[in-house]
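Make a model of this:
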Amino acid sequence: MLLNGPTLFVLSALVLSYLVTGLARRLNLRCLSDVIPPEFEGVFDPGQYRRSQEYMRAGARLEQLRESFDTFLACAFVLAGGIGWADSLARGLAGRLGLGELGVGLTFLGGLALAQAVLSLPFDVYATFRLEARFGFNRTTPGLFIADRLKGLALGAILGGTLVSGVIWAYMRLGSAAWLAAWGVVAGFTALMLWLGPAWLLPLFNRFTPLPPGELRSAIEAFAARHGIGLDGIFVMDGSRRSAKANAFVTGLGRKKRISLYDTLMDRLSHEQVVAVLAHEVGHSLRRHILKGFVTAMLKTGLLLAVLQAMLASAPLQLAFGVAQPSVHVGLAVFALAYQPLALLLAASANALSRRFEFEADAFAADSPERAKALAGALKELSVANLANLNPHPLAVWLHYTHPPVLERVRRLEDAARAGEAGMPTHN
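Below is the predicted model:
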């Protein structure tokens, strides 16, 4: 058993993260209530509302089980010297294949990623075919589920392997400037994925068909023209192949935007509500939220890569985990385990920024009382369709929510609609 200062630190980090997320989950469950908020009376019937509470409880139980399993396994892996064992295994395999140190690193990290994917598979299967099916959401067939996982593994190997290769090479070759080079690699790769992802990667998983001419397309084009938005296409995505849940998104880093609507969204909402949802998504683009989010994420990444470089400079730290020789890939694995509490804090700060962006996009969409009412109505309908939790605990929101609680969003939008009708300025 490996029990020393560095391993104790990693174990403490893992357990602390587990306890904090578990506390947030328990507090979230305590906030559940059978009382329907006044804003949702007549939208959520009592039976549906009770069903949304049970959906929340069932999901929380599965999350608790998954996190308990993951934390126990990670702690056991560290204590049993699993990092050193995996490193020796990777070195032996890479040696037989004639691979160098970079190949060893990719074998080591790829093996850990594959093991994690395999171990999480039972939870994914249960979530999809039992939990989501129980509440009427799942439409994924076993064949589609398998195809998605195989495509995900292939993309992870190709894209993830390329990114990790660049990072490992930088730390192996560039000395004190390594973290800056690795930062450039990650930033460039992320920007490339933002550009290529919508047109090249998403179609690997979903079909996108042009929205046919008609009232809805004309309304969307009129909205885009009014706001000076160039369109690179309006598409319907076959989200119903996997789930009954609904969504929409706008992509494109340049002047032209690509609009994608889930077919389930169009089945659920009126044309006015669909345009209001798209107005919200366009608001993200015009307010440069994608760019701001990218810059914020890259600043966080730069900080983490600088900390990683300082940790890699300490050979005794890695040797404490039972490895035969220090390496960049072992340092990456140890860092990924040790920084979990910091990851929670950084994610919470990013989520706070994201929630602010959501309010700003709502304010952009609510440019008239009619549009504000339409967006509020759309959020209500989607909350019912997705069995949303209307009253999450503040700690759960702070830690995990990228969107503000829907009840808060609806209240702001309805206040804006009333203010607009009264001729008063709004303060969304």
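
drop to CA atoms for contacts and neighbour counts, all remaining ones
OK.

Which residue ranges of the stretch 51-200 of the chain form helices?
With DSSP state H, counting those that start in this stretch as the criterion, the stretch 51-200 of the chain has helices at 82-96, 101-126, 132-134, 142-155, 161-173, 178-196.

from the chain's centre, how far out does the shortest one sit?
The reference is to helix 132-134. Centroid separation for helix 132-134 versus its chain: 21 Å, with Cα atoms, centre = their mean, to the nearest Å.

do the fourth one as well
On the basis of Cα atoms, centre = their mean, the separation between the geometric centre of helix 142-155 and that of its chain is 18 Å.

For it, buried residues please.
Leu153 (16 or more other Cα atoms under 10 Å).

What of the fifth one?
In terms of neighbour count (16+ other Cα under 10 Å), helix 161-173 has its buried residues at 161, 163-171.

and for comparison, fold this next one:
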Amino acid sequence: MQNIVQILFYVIIGILVLDFVFERYLSVLNIRYSKNTLPAVLQDIYPPEKYARQQEYFRTNTRFGMLTSTVSFVVTILMYSLGGFGWLDHILSNYIDNEIWLSIVFFGLIFFVSDFLLIPFQWYDTFVIEQKFGFNKATPKIFVLDKLKSYLITVVLGGGLLYLIIWIYTLTPQYFWLIAFGVIMAFSLFMSMFYSEIIVPLFNKQTPLHEGELRDEIEKFANKAGFKLNNIYVIDGSKRSTKANAYFTGFGAKKRIVLYDTLIEKMSAEEIVAVLSHEIGHYKHKHTLINFLLNIPYMLLLFFFFGYVLQSDVFAQALGGTAASFHLNALAFSILYSPVSFVLDIGMNVLSRKFEYQADGYTAKLGYGKQLIMALKKLSADSLSNLTPHPLYVFFYYSHPTLYQRILNIDKTKLEPESKE
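Here you go, the predicted structure:
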């Protein structure tokens, strides 16, 4: 038994180390590759002085991200190597008899201590790096309030969901994996439908897009595309950043399109329509539904193995515990399952990039290809995006194709202007 415990411990440490080294390797590759000459179709995005600034921004962010993740890695390795999680379990067990509350307090302490350690890095990123490059619009007050609201959501939603999951396990360990899977999927569906109505208003104001040229153009396009759209909202993203964005959310009657006010300020009506056309393309191709359905076997597999791991003492002992407990076993499982999750995530990223091509193609076939290219170029220039990421970095981490790949795809599929009739 002791040999199995030691093997599990070394496997956990090995996975953490390999993951860290692999991420550092890809980050270094990405930095080196960013120095390559831009393809001709991208050379009009940045004037020389702004491109130099983009390169500085990219390298600053990457190196700071590597520093932040290194600190997290060192703390995590020390906790695992020195039996810190087992020690915490032992201390809490002296004060908390209820297994459910023991696990909730255990995870709560880990979450809040981890987040507190990262607050200085988040502060520096917002008020030094983003401020230096002209992106940050948040004030210290907004930063603090966002933190407090995030904590409230974590305690209420995260804590409540965790309590329910652990309670299910205490009731029926045998069928826990199946019932917990159903609960998580129902919660995910609920949040995808009501996130914009419940969570977003805690951080941002959303107001219906007022009558005018832009709304007329959007509604005209929606009618042409056969897409019933009543909920078009503008979000005050400018209170935190100058970066622009837009997104589509919800199902059925709850579907809505949200435009950042910064997007409206920086783009023409036709370019915004092209961006929305891309989002509608996802809906027309049923990408959200497909992703949800594909997530079902993934989550079933995860909970099936999770249910098995929860009942074994050796997983808790590998972290310094004495017997199986929900929180220690869950922590061990999260690391041991990560290689499987990593492989599955690669597959989902490949599929996601294919979906992005399809949504771009949908826009191009409606005659908005040129406008979409202009919009994508503006978005990239506005956010100082890296235009030459390393292909390996793209393969492992990008859910979207690169801008260069998207432009080539749009040029292949877009129709001539007269087809817009």
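
Put one on top of the other, what's the TM-score?
Comparison of the two superposed chains (TM-score structural alignment, normalised by the length of the second structure) gives a TM-score of 0.94, and 416 aligned residues with a Cα RMSD of 1.9 Å.

just to revisit the earlier point, wait, which of the helices of the stretch 51-200 of the first structure is closest to Gly377 of the first structure?
helix 132-134 (24.7 Å; Cα to Cα).

which part of the second structure lines up with the closest one?
Mapped onto the second structure using TM-score structural alignment, helix 132-134 of the first structure spans residues 130-132.

Mean deviation, the matching stretch versus the first structure?
For stretch 130-132 of the second structure, the mean deviation from the first structure after alignment is 1.3 Å (mean Cα distance after the TM-score superposition for the first structure).

if we can go back for a sec, any chance of the helices of the stretch 51-200 of the first structure in a markdown table with distance to Ala219 of the first structure as columns?
Shown next, in a markdown table, are these (distance: least, Cα to Cα, whole Å):
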| stretch | distance to Ala219 of the first structure |
| --- | --- |
| helix 82-96 | 57 |
| helix 101-126 | 39 |
| helix 132-134 | 34 |
| helix 142-155 | 34 |
| helix 161-173 | 42 |
| helix 178-196 | 27 |
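
which residues of the first structure does stretch 390-409 of the second structure align to?
Using TM-score structural alignment, stretch 390-409 of the second structure pairs with 393-412 in the first structure.

Kindly apply the preceding question to stretch 55-67 of the second structure instead.
Counting by TM-score structural alignment, stretch 55-67 of the second structure sits on residues 53-65 of the first structure.

just stretch 174-191 of the second structure next, same as before
The aligned range for stretch 174-191 of the second structure is 176-193, by TM-score structural alignment.

and that stretch, which residues are buried?
178-187, 189-190.

Contacts for that stretch next, please.
Stretch 176-193 of the first structure is touched from outside by 163, 166-167, 170-172, 174, 298, 301-302, 305-306, 308-309, with contacts defined as Cα atoms under 8 Å, 6 or more residues apart in numbering.

go on, stretch 54-61 of the second structure?
With Cα under 8 Å, 6+ apart, stretch 54-61 of the second structure has contacts from 31, 34, 129, 133, 384-386.

mind listing what's buried in stretch 256-274 of the first structure?
257-266, 268-269, 271-274.

hmm, which two among these are most spread apart?
Lys257 and Arg268 (23.8 Å).

how far away is the counterpart of Val328 of the first structure in the second structure from Ser334 of the second structure?
Aligned counterpart of Val328 of the first structure in the second structure: Phe326 (TM-score structural alignment). Going from Phe326 of the second structure to Ser334 of the second structure by Cα to Cα, to the nearest Å gives 12 Å.

Over to Asn231 of the second structure?
The value you get for Asn231 of the second structure to Ser334 of the second structure, if Cα to Cα is used, is 39 Å.

any chance you could map the strands in the second structure?
Under the criterion DSSP state E, the second structure carries strands at the ranges 206-208, 232-235, 246-249, 256-260.

average offset between the shortest one and the first structure?
For strand 206-208 of the second structure, the mean distance to aligned residues of the first structure following superposition is 1.3 Å (mean Cα distance after the TM-score superposition for the first structure).

now swap in stretch 57-64 of the second structure and tell me
Mean for stretch 57-64 of the second structure is 1.0 Å (mean Cα distance after the TM-score superposition for the first structure).

Residue in the second structure paired with Met298 of the first structure?
So, by TM-score structural alignment, Met298 of the first structure is matched to Ile296.

Which residue lies closest in space to its match, excluding its sequence neighbours?
Met185 (7.6 Å; Cα to Cα, 6 or more residues apart in numbering).

so what corresponds to Met267 of the second structure in the first structure?
So Met267 of the second structure corresponds to Leu269, using TM-score structural alignment.

Contacts only, for that match.
378, 381.

same thing with Ser285 of the first structure?
250-251.

Repeat that for Val275 of the second structure.
Counting by Cα under 8 Å, 6+ apart, Val275 of the second structure has contacts 246, 372, 375.

out of those residues, which is most surrounded?
Neighbour counts for the contacts of Val275 of the second structure, by other Cα atoms under 10 Å, peak at Leu372, which reaches 26 neighbours.

That one against Ala274, yeah?
Yes - in this structure, Leu372 of the second structure is within contact of Ala274 by Cα atoms under 8 Å, at 5.0 Å.

Please enumerate the shared neighbours of the two.
Common neighbours of Leu372 of the second structure and Ala274 (Cα under 8 Å, 6+ apart) are Thr363.

what about Tyr18 of the first structure, distance to Gln340 of the first structure?
From Tyr18 of the first structure to Gln340 of the first structure the distance is 9 Å (Cα to Cα).
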